[in-house]
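> quick check, what structure comes out for this input:
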Amino acid sequence: MTPLARISAAIALLDALESAPRRPADGVANDFFRARRFIGGGDRRAIADRAWGVVRERARLDWHIDRTGAAPTGRLLMAAYLLLVEGGGLAGVEAAFNGGQYAERPLTQEERRCLTKLEGQPFLHPKMDEATRLNLPEWALPGLRVRFGDSLPEAAAGLEGSAPLDLRVNLLRTSRDAAAAALAAEGIPTEPTRYSPWGLRVADRRPILNTRVFQDGLVEIQDEGSQLIALLADARPGMKVADYCAGAAGKTLAMAATMGNRGRIAALDVSVPRLTGAAKRLVRAGVHNAETHLLEAGDRWVKRRAAGFDRVLVDAPCTGTGTWRRNPDARLRTTQEDYAELITKQRAILDRAASLVRPGGKLIYATCSILPGEDEEQVRDFLGQHSDFDAVPLAEAWADAGMQGPPPGEGPHMALAPHSHGTDGFFAAVLRRRA
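Down below sits the predicted model:
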């Protein structure tokens, strides 16, 4: 594809995203490219990168366009992005929208009027409100101020960068050094992750899924922060473990490795597709001590197994604010109403999952959120309602998991953020049921 054809395709992708505002952008993009199989891999990456660039900057682009009185169409958003972010100038935008073969049709009079007003304007305009300047939704600002205080600008900037590609080595089949050597032999250099003893960070975002190392189940794609949640579970050989809200079973796989495939893990979720994907991953990784179970309305599975597990991991559904650099569309899709509904749902899930913990066992509550309302405040409220549980300090939980040296952070719970730890934003609290 020509460079101008790529711009036109990126605009078409933006229009597809706009037509499905409540659907995750990666799913829309997968359908978009599946319907256009003629687009090659290099072109696909270039198209997606430019479209995601617009999505990342959507709030600021909307602010600029709104000041001109125009409507933010896919064409105008892309044109404003080329002008204000890439710095091509109005002449460069007009050259990209030249009406030639496979290129976008020329700018309309209204589009040119808008862009003329924008030319020469600083992208981070001094008149922007705080939320727009920091590229954060207004509803999330109060919680983020509580979490980060004076470091909020740095935290916001950390949520804007591109996310790294982290791998978790499957210790059931290999070692970290051996996996790194095997990846290097396939032309993929890596380096050990800062905190996780199982992690490798790929030097750049190279394709992993088609490598022999991945297909043979030696590594799994998993952010280092997510790996640390599984580590804090401290799942050991012979234990009975429940992975509540298991999803695609990334943490189930990690805990199976720390258990040496001995003991039992129940991967629980409410989604059939997620559990189907989980079952396939378990087979590829050589996990033999895990089973999946679908949680349905009226299901008595939890009640029948009350107080029967040594470890219960609750990776609760959340706003995903800690993953905004990886899922930039989520900051546009998620609302204050979503946030309130999720807090209620988290509380119910945590109460239900806690009944599975045996006396002396541990409950690990985790989210990929950086909002205290979904994190510390949930733990505080839970402990206020469950006098038979105590919080395990992070340093103690870190040492219990066999880790040497200080944990990532000094607070009572693990609270990770991109700008301070280089991981996605994650929260984890370890709670012990009194014997």
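
> contacts and neighbour counts: CA atoms only from here.
Will do.

> biggest strand in the chain by residues?
Scanning the chain for the strand with the most residues, using DSSP state E, yields strand 357-367.

> which strands and helices sit next to it?
Contact partners of strand 357-367 among helices and strands, from 3 or more C-alpha pairs under 8 Å, 6 or more residues apart in numbering; DSSP states H and E: strand 309-315, strand 427-433.

> hmm, who's touching it?
Residues outside strand 357-367 that contact it (C-alpha atoms under 8 Å, 6 or more residues apart in numbering): 229, 232-233, 306-318, 320, 350, 354, 374-375, 379, 426-435.

> give me the angle between it and strand 427-433.
Counting by axes from the mean of the first three to the mean of the last three C-alpha atoms, to 10 degrees, strand 357-367 points 170 degrees away from the direction of strand 427-433.

> right, and R284 touches R212 too?
No. Using C-alpha atoms under 8 Å, R284 is not in contact with R212, being 11.9 Å away.

> what sits against the residue nearest in space to the middle of the chain?
Nearest to the geometric centre of the chain sits T323, at 3.5 Å (C-alpha atoms, centre = their mean). By C-alpha under 8 Å, 6+ apart, the contact list for T323 reads 159, 368-369, 424-425.

> cutoff 10 Å now
159-160, 163, 330-331, 368-370, 417-418, 423-426 (C-alpha atoms under 10 Å, 6 or more residues apart in numbering).

> select only the buried ones of the contacts of strand 357-367 in PyMOL?
Of these, the buried ones go into a single PyMOL selection, burial set by 16 or more other C-alpha atoms under 10 Å:
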select buried, resi 229+232+233+307+308+309+310+311+312+313+314+315+316+317+318+320+350+354+374+375+379+426+427+428+429+430+431+432+433
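
> mind listing what's buried in the longest strand of the chain?
For strand 357-367, by 16+ other C-alpha under 10 Å, it's 357-367.

> following the chain onward from it, which element is next?
helix 376-385 (DSSP states H and E).

> secondary structure class for I208?
coil (DSSP: H, G, I helix; E, B strand; the rest coil).

> and it, how many residues sit next to it?
Per other C-alpha atoms under 10 Å, the neighbour tally for I208 reads 19.

> residues near the residue nearest to it when sequence neighbours are not counted, how many?
Spatial nearest neighbour of I208, excluding adjacent residues (C-alpha to C-alpha, 6 or more residues apart in numbering): F214 at 6.6 Å. Look at F214: counted by other C-alpha under 10 Å, it has 20 neighbours.

> R264 now?
19.

> look up how far Y339 lies from it.
34 Å (C-alpha to C-alpha, to the nearest Å).

> and of the contacts of T323, the nearest to V93?
V93 has its nearest neighbour among the contacts of T323 in E160, at 24.6 Å by C-alpha to C-alpha.

> that closest one and P408: what is the separation?
In terms of C-alpha to C-alpha, E160 sits 22 Å off from P408.

> name the SS class of L167, please.
strand.

> swap that for A391, sorry
Going by three-state DSSP: A391 is strand.

> could you also give me the structure for this second sequence? I'd like to compare it with the first:
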Amino acid sequence: MSGGDNGRPAGKGGQAPSRTPHGRRPRNGGWNGNQPKTDAPKRKAVTPRELALNILVKVAESGAYSNIQLNRSLQESGLSRQDAGLATELVYGTISRQATLDHWLSKFVSKGLHKLDKWVHQLLRMSAYQLLFLDRIPTHAAVNEAVAIAKRRGHTGISGMVNGVLRSMDRSRGELVLSAIQEKTPVATIALRHSYPEWLVARWVAAYGAETAEAICAAGNEQPHASIRVNTLLADREERLRQLQDSGLHAEPSAIAPSGIVVSGGGNLADTDSFRQGLWSLQDESSMLVAEVVAPKAGMKVLDCCAAPGGKSSHMAELMDGKGKVWANDLHAHKRELITTQTERLKLRNVEAVVGDAMALSERFAAESMDAVLLDAPCSGFGVIRRKPEIKWTKTEGDISEIAALQRQLLHRVSGLVRPGGTLVYSTCTMEKEENERQIEGFLKEHPEFRLDADWPDAILSNLRDAGVIGDDFDGQLQLLPQHFGSDGFYIARMVKAH
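Below is the predicted model:
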């Protein structure tokens, strides 16, 4: 249940297939996710900024997931693709940068940000984001629309205050630059400069050092690129690559995933005949590595313990040449349809979607009955912050300890299903060592029948070595950081069970 597959709820990353007309790649959600077109007749007139503001207020007040709210609101709005792209950028950018924006706004709001109505605070954040981070948005457009919204929602006093604050910020924009932010400690500087909670930055500085931690934070504020996974049962990557390029898209082979292609300028790739025909799936490049590391062969019996929406299960089925069996399990019954929809689209006949608690899989399946088991574990999800920026502000340090305890139990329960000589792969979409390296270290101490296995596919190892991500000491576990390839932060460990 970690990130990387299109359409996931919290903790499961999606895709953002192309650039908006405003020069920024849109993030997961909205017109560029696996959603219907949004250029249907409007139900009611709404501007992209009004729609974005409504979502920002709802996320702030109720803790709603931004991608789900955005998808729902855009489907109902009737906005053009251009305006939908702007609304998408405003939602994700404002949430991502909110701490930095508040730092700058506080210099111009004399009575204090905490005294503002929530909608006014969000309006100022959203408008400041346009002024300071979106170069292609004219100042007059950002300010005038903010004032108009303030007049419609409030009174003359509020609109006057909004106008004054934004125009003062615009006059001072030369001073409002990230490099000018210098706090008393490296942790505080990184946190404020890149808009992260200090406790999270402190963990990353302790784990990776200040320079790498800052690079992680900076990468988490970038827009994710679009990547597709070719269904190799129907064609090879080179054939699909030529087709995409011939259609006028900018497409290039993934630098890390053997079946991946990075695409830009493609609009809604989920709304294409090729997608509907099962020729490809939308999936993050890091996520694509997981099935490749499992390396299932035709005829094998494979269990994906936390499978929804089915991206990794379907990828393993493709790698097995459609032969053998993949059981795709998920806790929630309503997610079974996500798995079956995906496997049917891909014309896969060797995947069975099942519903159940992963803790109880040993009651459904016989001990040592699986050739390979994948535990794509529930995790803190910090590797997909670019796609779900609100988790910066909603997760706590206590959440990490709680989820690590759950991961530990899951590993113990499902490991007994692996046959002697079989494979156990553990993956997360986070950079937290408590959930990753230390989790596996503890598991191996408790289960000496397992050992790490560095026998990964040669193509993947070559790509990782060429990029300097792994060295000669590679032992079978990998921590991908978002700055490595511009893909999601991911951890993967491959283990084998003794004969």
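
> map the residue nearest to I208 of the first structure onto the second structure.
Using TM-score structural alignment as the criterion, F214 of the first structure maps onto F275 of the second structure.

> who's in contact with the strand or helix carrying that match?
Under the criterion of DSSP H and E, F275 of the second structure resides in helix 273-276. When contacts are defined by C-alpha under 10 Å, 6+ apart, helix 273-276 of the second structure is touched by residues 228, 230, 240, 269-270, 279-282, 342, 345-346.

> put together JSON lines for the residues you listed, with distance to E50 of the second structure on each row.
Below are the contacts of helix 273-276 of the second structure laid out as JSON lines (distance: C-alpha to C-alpha, whole Å):
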{"residue": "I228", "distance to E50 of the second structure": "32"}
{"residue": "V230", "distance to E50 of the second structure": "38"}
{"residue": "R240", "distance to E50 of the second structure": "40"}
{"residue": "L269", "distance to E50 of the second structure": "27"}
{"residue": "A270", "distance to E50 of the second structure": "26"}
{"residue": "L279", "distance to E50 of the second structure": "37"}
{"residue": "W280", "distance to E50 of the second structure": "35"}
{"residue": "S281", "distance to E50 of the second structure": "33"}
{"residue": "L282", "distance to E50 of the second structure": "30"}
{"residue": "Q342", "distance to E50 of the second structure": "34"}
{"residue": "R345", "distance to E50 of the second structure": "36"}
{"residue": "L346", "distance to E50 of the second structure": "38"}
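
> which pair in these spans the largest distance?
Largest pairwise distance in the contacts of helix 273-276 of the second structure, by C-alpha to C-alpha, is 19.2 Å, between R240 and Q342.

> who are the neighbours in contact with the residue in the second structure that I349 of the first structure lines up against?
Alignment note: I349 of the first structure maps to L410 in the second structure; criterion TM-score structural alignment. Taking C-alpha under 10 Å, 6+ apart as the contact definition, L410 of the second structure lies against 305, 357-361, 375, 377-378, 404.

> by neighbour count, which of these wins?
C305 (27 neighbours).

> could I get the contacting residues of the aligned residue in the first structure for W104 of the second structure?
Superposed on the first structure with TM-score structural alignment, W104 of the second structure falls opposite H64. Contacts of H64 of the first structure were listed using C-alpha under 10 Å, 6+ apart, and they are 58, 70, 72, 77, 80, 84, 114-115, 117-118, 121-125, 128.

> recalculate using a threshold of 8 Å.
H64 of the first structure touches L118, counting by C-alpha under 8 Å, 6+ apart.

> now it: how far from S151 of the first structure?
As for H64 of the first structure, its distance to S151 of the first structure is 26 Å (criterion: C-alpha to C-alpha).

> strands along the first structure, start to end?
165-169, 190-192, 199-202, 219-221, 240-244, 264-269, 290-294, 309-315, 357-367, 389-392, 414-415, 427-433.

> mean shift of the fourth one relative to the second structure?
Spelled out, that is strand 219-221 of the first structure. Here the mean offset of strand 219-221 of the first structure against the second structure after fitting is 0.3 Å, by mean C-alpha distance after the TM-score superposition for the first structure.

> quick one: distance of the top helix by length along the second structure to the chain centre.
The single longest helix within the second structure, with elements called by DSSP state H, is helix 397-415. Centroid separation between helix 397-415 of the second structure and its chain, computed with C-alpha atoms, centre = their mean, to the nearest Å, is 21 Å.

> got it, and stretch 36-53 of the first structure?
Distance of stretch 36-53 of the first structure from its chain centroid, counting by C-alpha atoms, centre = their mean, is 21 Å.

> next one: stretch 386-395 of the second structure
Its chain's C-alpha centre and that of stretch 386-395 of the second structure lie 10 Å apart, by C-alpha atoms, centre = their mean.

> now a ChimeraX select for only the buried ones of the contacts of helix 273-276 of the second structure.
Those of these that count as buried under 16+ other C-alpha under 10 Å are selected in ChimeraX with:
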select :228,230,240,269,270,279,280,281,282,342,346
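
> for F38 of the first structure, grab the count of nearby residues.
Burial of F38 of the first structure is recorded as 11 neighbouring residues (other C-alpha under 10 Å).

> cool, and H114 of the second structure?
10.

> swap in the one 4 residues further on?
Neighbour count of K118 of the second structure, defined by other C-alpha under 10 Å: 16.

> where's it relative to G267 of the second structure, distance?
34 Å.

> for L123 of the second structure, same thing?
Taking C-alpha to C-alpha, one finds L123 of the second structure at 28 Å from G267 of the second structure.

> more neighbours: which of those two?
A direct count of neighbours by other C-alpha under 10 Å for L123 of the second structure and G267 places L123 higher, at 25 against 19.

> what's the span of stretch 486-493 of the second structure, first residue to last?
End-to-end for stretch 486-493 of the second structure, by C-alpha to C-alpha: 21 Å.

> which positions in the first structure sit opposite that stretch in the alignment?
On the first structure, the counterpart of stretch 486-493 of the second structure by TM-score structural alignment is residues 422-429.

> same deal with stretch 439-451 of the second structure?
So stretch 439-451 of the second structure sits over residues 378-390 in the first structure, by TM-score structural alignment.

> give me the residues contacting the matching stretch.
By C-alpha under 8 Å, 6+ apart, the residues outside stretch 378-390 of the first structure that reach it are 343, 346-347, 350-351, 365, 372, 391, 429, 431-434.

> try 6 Å
By C-alpha atoms under 6 Å, 6 or more residues apart in numbering, the residues outside stretch 378-390 of the first structure that reach it are 431-434.

> gap between it and the chain center?
Relative to where its chain is centred, stretch 378-390 of the first structure has its mean C-alpha point 27 Å off (C-alpha atoms, centre = their mean).

> tell me the buried residues in it?
378-379, 382, 389.
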